[in-house]
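In: structure of the sequence below:
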Amino acid sequence: MSFIEENLQNVQQKIHSACGKAGRSSNVQIVAVTKYVSLETTRRALEAGIHHIGESRSQDALPKWEALGPQAAWHFIGHLQTNKVRDIIGKFEYVHSLDRYSLAAEISKRGLAANAITKCFIQVNISGEETKHGLEPDEVENFIRKIKDLPSIEIIGLMTMAPYVEDPEETRPVFLGLRELRDELCAVFPDLHLPHLSMGMSNDYHIAVEEGATFIRLGSTLVGDERN
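Out: Alright, predicted model coming up:
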């Protein structure tokens, strides 16, 4: 068993336990964050049975996409500059960091030209940290009103990042806040289906799953870190 297979097995066990604790189904998608590992390690992740691959810099991600392409579902998880949209449309099925109208308009325009629909998470800064991107919670409703009818964009949910803390339990209010916001938005927009919450990383994903995460983004705890 490779180290990635072993890590995946451990992650799946923790997800199963967290879902049992929360009384929910185990319908959680694992996104392997491969930005700090090589093409070969990314390939091994796919061989281990991981289907979702997350990258945050287009210049680093594109060589991997060109080598591995349709073997994976590709997620852009980092802050996306508008002038980089052309590089990912038609290649990345998911964008987790939609946080401004100019970006939505560019994704829509490029998607129309490429005949590609991009599944988008709206990024929300639940924690209020100045260093994090994302809309303030009270801005999301108006933002959805502006973008929900743009062609070639499918809004599928919300994304947030919790602060890194030693005790993962301290992140719970952040994940709970995102879930509650999603539920409020579903009541405001009954015609808009928002089934997904992208939240939880290597240090806190079990708490995120307990609070309703459907996509978790795992790097070091799953595929390692090859920067050193």
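
In: rest of the way, CA atoms for contacts and neighbours
Out: OK.

In: for the helix ranked longest in the chain, buried residues please.
Out: In the chain, taking DSSP state H as the definition, the longest helix is helix 3-22. Under the neighbour-count criterion of 16 or more other Cα atoms under 10 Å, helix 3-22 has 4-5, 7-8, 11, 15-19 buried.

In: distance from the chain centre to it, please.
Out: Helix 3-22 has its C-alpha centroid displaced from the chain centroid by 18 Å (Cα atoms, centre = their mean, to the nearest Å).

In: sequence B follows; please return its structure for comparison with A:
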Amino acid sequence: MGLSENIAIVQEKIACAAEKAGRSAEDITLIAVSKTVDAEMVKAAYDYGLRSFGENRVQEFLRKKEILPEDIQWNLIGQLQTNKVKYIIDNGVALLHSLDRPALASELQKECIKKDASIDVLVEVNFAKEESKSGLYPEEVDSFLEQLADCRRIHLSGFMTVAPYTDDRVYLRKLFAQARALYDKKKKEFPEIRYLSMGMSNDYEDAILEGSNMVRVGTAIFGHRIYQ
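Out: The predicted model follows:
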């Protein structure tokens, strides 16, 4: 199948999952994960109607940003090194999905002050406690948010999680439910929170059923890629 068919299938599955969850497809933001995808294919996806794209390498984001349409909503979804922060502040990043440690928050705040800017972020939480993945453990979230309160240039927009790659849907649904519970609890404390980013190509339907309103889909749209 081609790109347009892939996009249509993903959008249909999002709509079906949303309906099952008693929501509308319009409530779900689709992030097309375009890391390692060439700019021509990203432009083709844009021409088919997609507007939000996800990159995990700053250099690749900067290169594509210069040659692709200005109304693209760029999302940085990979772990961000502190020495790359200066390249993304006030430079077209709509949302950073992977705030995962105090040192990164400090660097973001410092660079925002320097440029008189601000940045919208999601706090990454590692619910499965996988050592191979980044993200705060659930019990670390409260203290981290207390520290984040001093970083006035960082706007907390919600939470992100990456679930383990598994066919155990019961386990996945359990993890996604934990993320939804955290989101609901913190939204009472922080009304500005609006995104729960969870669900990827292999599990986005389950994530939507458990309350995700932002999914990050790459392979199901662009096909399998070889990552460098």
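
In: picking that back up, now the buried residues of helix 3-22 of the first structure in TSV, with distance to residue 217 of the first structure?
Out: Shown next, in TSV, are the buried residues of helix 3-22 of the first structure (distance: Cα to Cα, whole Å):
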residue	distance to residue 217 of the first structure
4	15
5	16
7	14
8	13
11	11
15	13
16	16
17	18
18	16
19	17
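
In: secondary structure element for the residue most central in space within the second structure, which one?
Out: In the second structure, the C-alpha nearest the mean C-alpha coordinate belongs to residue 97, at 4.3 Å (Cα atoms, centre = their mean). Using DSSP states H and E, residue 97 of the second structure sits in strand 93-99.

In: same for the helix or strand following that strand, what does it pack against?
Out: For strand 93-99 of the second structure, the following helix or strand on the C-terminal side (DSSP H and E) is helix 102-115. Here helix 102-115 of the second structure touches helix 141-148, strand 154-160, going by 3 or more Cα pairs under 8 Å, 6 or more residues apart in numbering; DSSP states H and E.

In: average offset of helix 102-115 of the second structure relative to the first structure?
Out: Compared with the first structure after the fit, helix 102-115 of the second structure shows a mean deviation of 1.8 Å (mean Cα distance after the TM-score superposition for the first structure).

In: now that helix: buried residues?
Out: Residues of helix 102-115 of the second structure classed as buried: 104-112 (neighbour count, 16+ other Cα under 10 Å).

In: any idea of the angle that helix forms with strand 154-160?
Out: Relative orientation of helix 102-115 of the second structure and strand 154-160, computed by axes from the mean of the first three to the mean of the last three Cα atoms, to 10 degrees: 140 degrees.

In: quick one: helix 102-115 of the second structure to chain centroid distance?
Out: Worked out by Cα atoms, centre = their mean, helix 102-115 of the second structure lies 20 Å from the chain centre.

In: what's the angle from the following helix or strand past that helix to helix 102-115?
Out: Note on helix 102-115 of the second structure: by DSSP H and E, the next helix or strand toward the C-terminus is strand 119-124. If you take the same axes, to 10 degrees, strand 119-124 of the second structure sits at 180 degrees to helix 102-115.

In: show residues contacting strand 119-124 of the second structure.
Out: Strand 119-124 of the second structure is contacted by residues 89-90, 93-100, 108, 112, 134-136, 153-161, 195 when judged by Cα atoms under 8 Å, 6 or more residues apart in numbering.

In: that strand against the first structure, how far on average?
Out: Mean deviation for strand 119-124 of the second structure: 0.6 Å (mean Cα distance after the TM-score superposition for the first structure).

In: what's the angle from that strand to strand 93-99?
Out: Using the same axes, to 10 degrees: strand 119-124 of the second structure against strand 93-99 is 30 degrees.

In: where does strand 119-124 of the second structure end up in the first structure?
Out: With TM-score structural alignment applied, strand 119-124 of the second structure matches the range 118-123 in the first structure.

In: tell me the buried residues in the lengthiest helix in the second structure?
Out: Counting by DSSP H, the longest helix found in the second structure is helix 169-189. Residues of helix 169-189 of the second structure classed as buried: 172-177, 179-180, 182-183, 186-187 (neighbour count, 16+ other Cα under 10 Å).

In: quick one, what contacts residue 89 of the first structure?
Out: 107, 110-111, 114, 116, 118.

In: surely residue 104 of the first structure touches residue 148?
Out: No - counting by Cα atoms under 8 Å, residue 104 of the first structure stays clear of residue 148, with 9.6 Å between them.

In: in the second structure, what stretch matches the longest helix of the first structure?
Out: By TM-score structural alignment, helix 3-22 of the first structure lines up with residues 2-21 in the second structure.

In: you'd agree residue 217 of the second structure is up against residue 50?
Out: No - in this structure, residue 217 of the second structure is not within contact of residue 50 by Cα under 8 Å, at 11.7 Å.

In: higher neighbour count, these two?
Out: Neighbour count, other Cα atoms under 10 Å: between residue 217 of the second structure and residue 50, residue 217 has more, with 24 against 17.

In: separation between that one and residue 223 of the second structure?
Out: Using Cα to Cα, to the nearest Å, one obtains 10 Å as the distance from residue 217 of the second structure to residue 223 of the second structure.

In: quick one: end-to-end length of stretch 142-154 of the second structure, please.
Out: Criterion Cα to Cα; first-to-last residue distance in stretch 142-154 of the second structure is 16 Å.
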